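J.: no sequence for this one, just the structure:
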């Protein structure tokens, strides 16, 4: 019992010390014990108890030491409260800054963004040094990022150049650019008319120039114009990595290209479509006055190994090999460390080597896009629907990994089978079968008719689905039938057949999905010309025309793409960037079915939670 009393007393003392109350020493405590506690403080409580016995700057120093300990122990609320009692008007400028910065950081760590921003704009804050101004700007930027306000974060950072050494400037410029790429074009245009000052205006116009020109070639031209207009801007003198790559790198040209695909055997049809996409892209370039390379084809089914392919490329003095498609040959290429020219392959490998690039239509990228958008739009608890097949199980694993990485959770999952019991499967997923069971039990117990509304489960906030087109057209209306139509549905590209058919796809209304621009936004010049010549461009296999086209499209920009994952080129299979493993990441286009027709969607709708200023009641603390 005595130990429990001592623990409560210690908590009470720490609470009083945080609040700045004077704690009277126990008369029975010896002088030697008191002196030891004063001269050898070890815990946050020790420092705070000492602080209440001091005045002025000395008391502030002790409270800062206590706050540092509390922050290291991740007790952020206590750290913030321990400094809240300090009036910074009556202490030295350095201490005043340290109090504000430490308390603001603690508030940000515990998620109280508004209180942190208020603290950093304290009217009693003295004139800051360059280093202090920069540190406070970084904290403000962090606060705005937590508020999902990348523009304000970038504006705060844009004014720190004069306060930073050159090496830190470069990191800040990369961060500013990363933030501005998250701002939509409409907001940037509106901001360009505001009077934010020279530095901020230059950054905004640079971001606009990049967003309004999606192709790397036009982006380079836009950057050259910007550099002329903003000759003294910090971003020109110390450019972020993306800008530096676009300024310095030349386009790569190819005189001879070898297309290595399985033109015979089981994959001959995919190989034909990919090769026709390659040829069509080269013809389009030639029609615009660009030099067309010499093209040679080789059937990889006739090769015994990747060594034969490399020897053939060397013999024809190829500058680029497009292919192969088969995983076995790609794995063999990946084991080599002597590839002298780039190979753009169409499948994945677990190995990496220089000059081997992967441009594929892997479903894992679709899954990542689906989960990312759902998470950005505020959803964390998911119902997952995938086919009861080997490929469906593999995608379910991809969903699980992506959802866990995003901080979400799969609450319930269905591996569906297409049979007469499909509606019951969906009902079990949504728990409406249990709702109906409860109704039957109540009705039987009362012996009379009972008013009843079937209700789905309430522990999910979105539904994620991967299903083939015909299956999806059955499942989507079943979700609505079981009273779950209010939940947003996010789907992978598998549910879209490829062509626009409103009468067929009306049952997919309100389902939003990610797919390649070639199919959901078929307005490109290449797409229009091939559609006149080929009947299958708007189909599942039609995606392969886009794949061949993009292999030609990315090659001239490999140097820039390799320089930074932020560099992108708009392709027919998505906005393409290059990962550290030389795999092309595809950012897809989003659409939503309305009246059976896919309509393009804009950027994700980020939920804005109402912010309330939490009162700082220093006498109330959270103790672990």
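T.: Here it is on my side, so go on. Quick caveat, the model's predicted, so the values are computed rather than measured. Numbering: from 1, shown residues only.
J.: could you use CA atoms for every contact and neighbour count after this?
T.: Will do.
J.: ranges for the helices of the stretch 1-150 of the chain?
T.: Using DSSP state H, counting those that start in this stretch, the helices of the stretch 1-150 of the chain run over residues 2-19, 31-39, 44-51, 56-72, 76-84, 93-109, 113-120, 130-146, 150-158.
J.: so which of those helices gets nearest residue 510?
T.: The closest approach between residue 510 and any of the helices of the stretch 1-150 of the chain, judged by CA to CA, belongs to helix 150-158 at 29.3 Å.
J.: now the closest one, how far from the chain's geometric center?
T.: Remark: helix 150-158 is offset 19 Å from the chain centroid, using CA atoms, centre = their mean, to the nearest Å.
J.: measure how that helix sits relative to helix 130-146, angle-wise.
T.: What separates the directions of helix 150-158 and helix 130-146 is an angle of 170 degrees, with axes from the mean of the first three to the mean of the last three CA atoms, to 10 degrees.
J.: contacting residues around the helix or strand following helix 150-158?
T.: Where DSSP states H and E defines the elements, the next helix or strand beyond helix 150-158 is helix 166-180. When contacts are defined by CA atoms under 8 Å, 6 or more residues apart in numbering, helix 166-180 is touched by residues 150-151, 153-154, 157-158, 161, 204, 207, 235, 238-241, 566.
J.: how about helix 166-180: buried residues?
T.: Residues 169-170, 172-180 are the ones in helix 166-180 that count as buried (16 or more other CA atoms under 10 Å).
J.: need these in a markdown table (columns: distance to residue 505).
T.: Formatted as a markdown table, the buried residues of helix 166-180 follow (distance: CA to CA, whole Å):
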| residue | distance to residue 505 |
| --- | --- |
| 169 | 52 |
| 170 | 50 |
| 172 | 48 |
| 173 | 47 |
| 174 | 44 |
| 175 | 43 |
| 176 | 43 |
| 177 | 41 |
| 178 | 38 |
| 179 | 38 |
| 180 | 37 |
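J.: use this one as the comparison:
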């Protein structure tokens, strides 16, 4: 009899061992199971269960609501679960769900806080599915918190646990994260996979031409054949390798040589040509041909002539009406880098790229800087009219996306009205100031305390009135962040003293007199050291962009360090700029090197 029972005993023992191996230990606790009931049924069952089972049922119900998109219900149910009374497995599950809910509410900091629970020390003991879920939400929260390197590290760690579409998506996201990092990001010798990803990104971004990038990819793959990115190149790099390695040999500059924009066009042209001469002092095969846009019969005629001449890229036009005309076409026969912008939201042909000194870029830069400096509530003064409205809208959007509040905004008043305007927007209260305080002295008027800073877009003359007026209205302590338009770049000490303490975004060209290209240009055109320098910088950056437009398409997170700012391409194929910062101090402009451009 015992002999006949032995096989049964062995089978039962094997089943028991298998169950133990596939489920958490008793001290770790049980994870919620996929429910076979509705949320309401789970909650009703929880109400009549013992505390331990009730917690499991409510966790299942909360997760089910989350998966169904009912975030409010999920939060409501999760709040009923006593987190600290749960075993570690359930604490991890609940904290992960809390993090997912926080991310859904656009609160990555709260998500990261939820993932700091001590129970996560035992995450590696849980089933793979839970490990992946917890670490993916961690990676997403890190990215949303502007920690791309940490996010990439997290995704690289979990990559071996993924398969199918989830693995592919994770792979592409790793590349997107590392390719957006500065080339100065240090290698991580403790993690060979991360180190390899960083080396790949650095080699591609440091390569100048498309052909050099292709060779850099091939060399990296040859040196790292076992790396995940070598075994499966990220899609943008596949695109780069597939692009024809055809060097740029013929460019047309389409600029107005007569009329009101002729001075602007000359500065752009000279900046472009100076950058070319600096890059190729001994000459090159690149042919640069100038076309006068004021003498065009039509754009269609120009493109036919340019195409017949073998032009591969058009840089221009500058006139906004001509850029609008190009934007209305379904396609262009030649890739074009326009030096102005069409109307916002206008659909454009795929061959059209747009670049300019957009004030909207600077407004977004103010929002980034002020947020990084810890400010959360703003007021704004911008010029009247369409230009001021666009600048204010760009600031508002960027500021509110970051989480800031725009408390009030007004169009700049005339100088004689500015004192009353600032008193109104800051709600200067005299209150008891007209009476006497308890010690017999007059009290001082006070401003509203619910604002952290003033966003200012103004001309030098307008801006000179703002700071003294703030001081006059007992608000001299209010920080002011401005666009570059208040900087005349004329080294006028008395004018700069009126701007004391104002921080502003500015082109690298005007903040660094030691730039070799600026020095070279100034020797021939001294005006390049003043406010016109921004246009020379833009012309030089047009030359920088010319051979790299396809690369920016293939690597959309690529950043080019230009003379007018750090350049990136947005999904609408518009070049956006990030600018460094400066401050007026003691009648001089001082660069703020403590805030590097991202």
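T.: Perfect, thanks for sending it. Remember, it's a predicted structure, so these values are computed and weren't measured experimentally.
J.: nearest to residue 368 of structure 1 among the buried residues of helix 166-180 of structure 1?
T.: Proximity of those to residue 368 of structure 1 (CA to CA) peaks at residue 178, which lies at 19.9 Å.
J.: out of the helices of the stretch 1-150 of structure 1, which is closest to residue 221 of structure 1?
T.: Short answer: helix 150-158, nearest of the helices of the stretch 1-150 of structure 1 by CA to CA, at 24.0 Å.
J.: average distance between the closest one and structure 2?
T.: For helix 150-158 of structure 1, the mean distance to aligned residues of structure 2 following superposition is 2.7 Å (mean CA distance after the TM-score superposition for structure 1).
J.: packing partners of that helix?
T.: helix 130-146, helix 166-180, helix 198-211 (3 or more CA pairs under 8 Å, 6 or more residues apart in numbering; DSSP states H and E).
J.: quick one, what contacts residue 155 of structure 1?
T.: Neighbouring residues of residue 155 of structure 1 by CA under 8 Å, 6+ apart: 196, 200.
J.: separation between the alignment partner in structure 2 of residue 391 of structure 1 and residue 457 of structure 2?
T.: Taking TM-score structural alignment, the alignment pairs residue 391 of structure 1 with residue 387 from structure 2. For residue 387 of structure 2, the distance to residue 457 of structure 2 equals 10 Å [CA to CA, to the nearest Å].
J.: would you turn the helices of the stretch 1-150 of structure 1 into JSON lines with distance to residue 294 of structure 1?
T.: Listed next are the helices of the stretch 1-150 of structure 1 as JSON lines, based on distance: least, CA to CA, whole Å:
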{"stretch": "helix 2-19", "distance to residue 294 of structure 1": "77"}
{"stretch": "helix 31-39", "distance to residue 294 of structure 1": "83"}
{"stretch": "helix 44-51", "distance to residue 294 of structure 1": "74"}
{"stretch": "helix 56-72", "distance to residue 294 of structure 1": "64"}
{"stretch": "helix 76-84", "distance to residue 294 of structure 1": "65"}
{"stretch": "helix 93-109", "distance to residue 294 of structure 1": "59"}
{"stretch": "helix 113-120", "distance to residue 294 of structure 1": "60"}
{"stretch": "helix 130-146", "distance to residue 294 of structure 1": "50"}
{"stretch": "helix 150-158", "distance to residue 294 of structure 1": "47"}
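J.: before we move on, the earlier item: the match of residue 391 of structure 1 is in what secondary structure piece?
T.: helix 386-402.
J.: and the contacts of that helix?
T.: Residues from elsewhere that reach helix 386-402 of structure 2 (CA under 8 Å, 6+ apart): 359-361, 363-364, 366-368, 371, 380, 382-383, 405-406, 411, 457.
J.: nearest to residue 575 of structure 2 among these?
T.: residue 361 (9.5 Å).
J.: skipping adjacent residues, who's closest to the closest one in space?
T.: In space, and not counting its chain neighbours, residue 361 of structure 2 is closest to residue 577: 5.8 Å by CA to CA, 6 or more residues apart in numbering.
J.: now do the SS call for the one you found.
T.: Here residue 577 of structure 2 is strand, with the state taken from DSSP: H, G, I helix; E, B strand; the rest coil.
J.: need the counterpart of it in structure 1.
T.: Under TM-score structural alignment, residue 577 of structure 2 pairs with residue 586 in structure 1.
J.: and that match, what does it touch?
T.: Going by CA under 8 Å, 6+ apart, residue 586 of structure 1 touches 365, 573-577.
J.: for residue 463 of structure 1, see how far away the nearest residue in space to residue 349 of structure 1 that is not next to it in sequence is.
T.: Leaving aside its sequence neighbours, residue 349 of structure 1 sits nearest to residue 331 (CA to CA, 6+ apart; 5.9 Å). Counting by CA to CA, the gap between residue 331 of structure 1 and residue 463 of structure 1 amounts to 36 Å.
J.: neighbour-wise, which of these two wins?
T.: Counted by other CA atoms under 10 Å, residue 331 of structure 1 and residue 463 do not tie: residue 463 has more neighbours, with 24 against 17.
J.: can I assume that one sits in a strand?
T.: Yes. Judged by three-state DSSP, residue 463 of structure 1 forms part of a strand.
J.: contacting residues for whatever residue of structure 2 lines up with it?
T.: Under the alignment by TM-score structural alignment, residue 463 of structure 1 pairs with residue 454 in structure 2. The contact partners of residue 454 of structure 2, taken as CA under 8 Å, 6+ apart, are 378-381, 478-481.
J.: at 7 Å instead, please
T.: By CA atoms under 7 Å, 6 or more residues apart in numbering, the residues touching residue 454 of structure 2 are 378-380, 479-481.
J.: check residue 104 of structure 1 too.
T.: 116, 119-120 are the contacts of residue 104 of structure 1 under CA under 7 Å, 6+ apart.
J.: where's it relative to residue 330 of structure 1, distance?
T.: 52 Å.
J.: please apply the same query to residue 34 of structure 1.
T.: Taken as CA to CA, the span from residue 34 of structure 1 to residue 330 of structure 1 is 74 Å.
J.: who has more neighbours out of the two?
T.: residue 330 (26 against 12).
J.: which one is the aligned residue in structure 2 for that one nearest to, not counting chain neighbours?
T.: Per TM-score structural alignment, the equivalent position to residue 330 of structure 1 in structure 2 is residue 323. Distances taken as CA to CA, 6+ apart place residue 342 nearest to residue 323 of structure 2, at 5.7 Å, with adjacent residues excluded.
J.: over to residue 238 of structure 1?
T.: residue 170 (6.2 Å).
J.: so where do the helices sit in the stretch 401-550 of structure 1?
T.: Assigned by DSSP H, counting those that start in this stretch, the helices in the stretch 401-550 of structure 1 fall at 422-430, 432-446, 469-481, 502-505, 517-520, 525-533, 543-554.
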